[in-house]
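Student: model this:
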Amino acid sequence: MSEQLRRAVTLLDELARGEPAQSIRALAETTGLSKSAVQRSLASLVEVGLAEKHHSGAYALGPRTLALGTAYRRRIDLRATAIPVMTRLRDVTGETVGLSTPVGDEILHVEQVESRSELRRTFEIGRPLPLWCGAPSRVVLAARTDDEVRRVAHARDGATLTPAAPPPPDELVRLVERCRADGYAAALGETIAGVNTLAVAVHDAHGDVHATLSVTGPATRWDRAAMTATLPDCRDAARELSRALGASC
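Tutor: Here you go, the predicted model:
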């Protein structure tokens, strides 16, 4: 672990267990770090939303920590139920099946069951992806308001990777509308060239999109015809998982 990361984690731990808001001096005293090191680390944490600075000059945990904690809790709650469902869907489609949860304006891959084929595509578990690219992201956007969709489509900031062929903003809005009508989303070579994904929504007891279930594979094999043929299986798997979460579908 790098020294910068170690200092950041130390500060986050202290912000989590200490007073609701703490000064740089107080944090330096409790962590043993120099005030200059605390100030530098806090500036980086504020920039990414893991900490926030109050008008008083004190610091507290930022909103992103709640989003990440929520995503982690969802992963724990979902995994035991999802793995058997995902495994059966993998066996039907022959491709890698993924489970993702929305976190603010990003989507986080939290679980996967890999294809048995030597030629396959897997996910990087725990890496956030932007909502303005990819089939799982469109499933999440389809449940949001038109204003939210347009904002995400035109903002395009904060991404930790560069998608291969993201749709232009106006095209993304159209694709979200199509997802609402069809009840699923397909992305062809968007995030990674030569890789296609089909995604459907997993709903909770309130009818909200709790997660997305996706099937991803190489375009040479996982093409539109293959997606269309196995779409009923994908929907059945999503309904089964939704019912396990209390949905009435």
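
Student: okay, CA-based contacts and neighbour counts for the rest of this
Tutor: Fine.

Student: quick one, longest helix in this protein?
Tutor: helix 63-93 (DSSP state H).

Student: How far off centre is it?
Tutor: 11 Å (C-alpha atoms, centre = their mean, to the nearest Å).

Student: which other helices and strands contact that helix?
Tutor: strand 51-53, strand 96-103, strand 106-113, helix 224-244 (3 or more C-alpha pairs under 8 Å, 6 or more residues apart in numbering; DSSP states H and E).

Student: angle of it against helix 224-244?
Tutor: 120 degrees (axes from the mean of the first three to the mean of the last three C-alpha atoms, to 10 degrees).

Student: now the most far-flung residue of the chain relative to its centre: how far from Ala205?
Tutor: Distance from the centre of the chain peaks at Glu29, with 36.1 Å (C-alpha atoms, centre = their mean). According to C-alpha to C-alpha, to the nearest Å, Glu29 and Ala205 sit 46 Å apart.

Student: returning to that earlier point: export the helices and strands packed on helix 63-93 to JSON lines and tack on mean neighbour count?
Tutor: Shown next, in JSON lines, are the helices and strands packed on helix 63-93 (neighbours: other C-alpha atoms under 10 Å):
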{"stretch": "strand 51-53", "mean neighbour count": "21"}
{"stretch": "strand 96-103", "mean neighbour count": "26"}
{"stretch": "strand 106-113", "mean neighbour count": "23"}
{"stretch": "helix 224-244", "mean neighbour count": "17"}
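
Student: Proceed likewise with the subsequent sequence, for comparison:
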Amino acid sequence: MPRAVPAVVRALDILELFLERPQLSARDVMERLDLPRTTVHELLVTLVDRSYLISMPGQPVQYRLGMPLFQLGAAFAGRLDLVREAQSVTRDVAAACNEAVHVAVLDGADVIYLVKVDSTHPVRMVSAVGRRLPAHCTAVGKVLLSDLDRATLDAVLSKGVLPGMTPESITDPDRLREQLERVRAEGVAVDAGESDTAMRCVAAGIRDHRGVVIAGMSVSAPIIRWTPQAHVEWTELVREGAATLSARMGWSAPPR
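Tutor: So this is what the prediction gives:
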């Protein structure tokens, strides 16, 4: 097998140190990577020469990331396609549970469904790509609303009483805020008959390379198949599916 080039590996190790701190000195690099002074100096000079690092005068000299790294990151992000990647992941999740799997995004106070993979059961959820629903009545919507900052959420909920789709819909903004706090803490949301009394859904958020929740993935099933055991299994499945899609969108989860 081809051998990794040690100098390239060390240069990449140096660049990855800046994921933890915005600025580093040569001594910081030496101590963190346990490399000789001469090696670190040569690598830093090369990275600065190519503008991948910028040296900042001082005692000691500090280094920070340069513009080419932003350009590379932007080029990578620009090539990511949420719908294309979501279609692949949702097929895998649907195959594992044989229930409807959706990916949706937030548009104002509503969600719009971008991707859907159906179950093979004769009794299944009726939905369609492009369908728009009130976000607060859906599991994917609550996941998306939970990631909004306070001011943006307040603007979404500023009209007072929320429209309901079923008797189970949450129409009180304060009650919704309480539920969104739980969604933030638990990382998943549930639609307990709030958009369709005959259906149940569980959803998790999909993050982009910045860690922002840009979409939600849900597993939806008729109440007749929504057993406590299935709920547990599908919750874990949708967590895993959302995490897989997040990774494809450039998100790297911090270590626990």
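
Student: quick revisit: mind putting the helices and strands packed on helix 63-93 of structure 1 in a markdown table, distance to Leu213 of structure 1 included?
Tutor: Output for those, formatted as a markdown table (distance: least, C-alpha to C-alpha, whole Å):
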| stretch | distance to Leu213 of structure 1 |
| --- | --- |
| strand 51-53 | 31 |
| strand 96-103 | 5 |
| strand 106-113 | 10 |
| helix 224-244 | 7 |
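
Student: if we compare those, which one ends up closest to Ser36 of structure 1?
Tutor: Closest approach to Ser36 of structure 1 among the helices and strands packed on helix 63-93 of structure 1 (C-alpha to C-alpha): strand 51-53, 16.0 Å.

Student: counterpart of the closest one in structure 2, which residues?
Tutor: Using TM-score structural alignment, strand 51-53 of structure 1 lines up with nothing in structure 2.

Student: Quick one: list the elements packing against that strand.
Tutor: Short answer (3+ C-alpha pairs under 8 Å, 6+ apart): strand 51-53 of structure 1 packs on helix 35-47, strand 59-61, helix 63-93.

Student: Just give me the match in structure 1 for Leu237 of structure 2.
Tutor: Aligned against structure 1 - with TM-score structural alignment as the criterion - Leu237 of structure 2 pairs with Asp233.

Student: What of Arg184 of structure 2?
Tutor: That one, Arg184 of structure 2, aligns with Arg180 by TM-score structural alignment.

Student: Next up, the contacts around the nearest residue to that match once chain neighbours are set aside.
Tutor: Here the nearest residue to Arg180 of structure 1 in space, its sequence neighbours aside, is Ala142; by C-alpha to C-alpha, 6 or more residues apart in numbering that works out to 5.5 Å. Applying C-alpha atoms under 8 Å, 6 or more residues apart in numbering to Ala142 of structure 1 gives the contacts 149, 176-177, 179-180.

Student: The same query, at a cut-off of 10 Å, please.
Tutor: 148-149, 173, 175-181, 183-185, 201, 209 (C-alpha atoms under 10 Å, 6 or more residues apart in numbering).

Student: And for Glu16 of structure 2?
Tutor: Arg10.

Student: Ala8 of structure 1 now?
Tutor: 2, 14, 37-38, 40-42, 44-45, 50.

Student: Please give the element, helix or strand, for the residue farthest from the centre of structure 1.
Tutor: Applying DSSP states H and E as the criterion places Glu29 of structure 1 in helix 24-31.

Student: That helix aligns to what range in structure 2?
Tutor: Counting by TM-score structural alignment, helix 24-31 of structure 1 sits on no residues of structure 2.

Student: what helices or strands is that helix leaning on?
Tutor: With contacts taken as 3 or more C-alpha pairs under 10 Å, 6 or more residues apart in numbering; DSSP states H and E, helix 24-31 of structure 1 sits against helix 3-17, helix 35-47.

Student: closest one to Ile76 of structure 1 among those?
Tutor: It's helix 3-17; of these, that one is closest to Ile76 of structure 1 (C-alpha to C-alpha) at 20.8 Å.

Student: Now do the closest one against helix 35-47, angle only.
Tutor: Using the same axes, to 10 degrees, helix 3-17 of structure 1 lies at 80 degrees relative to helix 35-47.

Student: Please enumerate the strands of the stretch 1-150 of structure 2.
Tutor: With DSSP state E, counting those that start in this stretch as the criterion, the stretch 1-150 of structure 2 has strands at 24-25, 53-56, 62-65, 100-107, 110-117, 132-134.

Student: if you line the two up, which stretch of structure 1 does the second one fall on?
Tutor: Read that as strand 53-56 of structure 2. Using TM-score structural alignment, strand 53-56 of structure 2 pairs with nothing in structure 1.

Student: One more: the first one?
Tutor: Using TM-score structural alignment, none of the residues of structure 1 align to strand 24-25 of structure 2.

Student: now do the last one
Tutor: Counting by TM-score structural alignment, strand 132-134 of structure 2 pairs with residues 128-130 of structure 1.

Student: Now do the matching stretch: everything it contacts.
Tutor: 100-110, 136-137, 152, 156-163, 191.

Student: before we move on, what about stretch 222-235 of structure 2?
Tutor: 93, 96-97, 99-100, 123-125, 188-190, 192-193, 196-204, 218-221, 236-237, 240-241.

Student: sorry, back to before: Ala74 of structure 2: which of the strands of the stretch 1-150 of structure 2 is closest?
Tutor: Of all the strands of the stretch 1-150 of structure 2, strand 62-65 comes closest under C-alpha to C-alpha, at 14.3 Å.

Student: so how far is that closest one from its chain's centroid?
Tutor: 28 Å.

Student: Report all helices and strands that that strand contacts.
Tutor: strand 24-25, helix 26-33, helix 37-49, strand 53-56.

Student: Taking helix 26-33 as reference, get the angle to the longest one.
Tutor: Using the same axes, to 10 degrees, the inter-axis angle of helix 37-49 of structure 2 relative to helix 26-33 is 110 degrees.

Student: Could you give me the buried positions within helix 37-49 of structure 2?
Tutor: 40-41, 43-44, 47-48 (16 or more other C-alpha atoms under 10 Å).

Student: Same check on stretch 202-211 of structure 1?
Tutor: 202-204, 209-211.

Student: And the counterpart of Thr101 of structure 1 in structure 2, how far from Arg10 of structure 2?
Tutor: The equivalent of Thr101 of structure 1 in structure 2 is Val105 (alignment by TM-score structural alignment). Val105 of structure 2 sits 40 Å away from Arg10 of structure 2, going by C-alpha to C-alpha.
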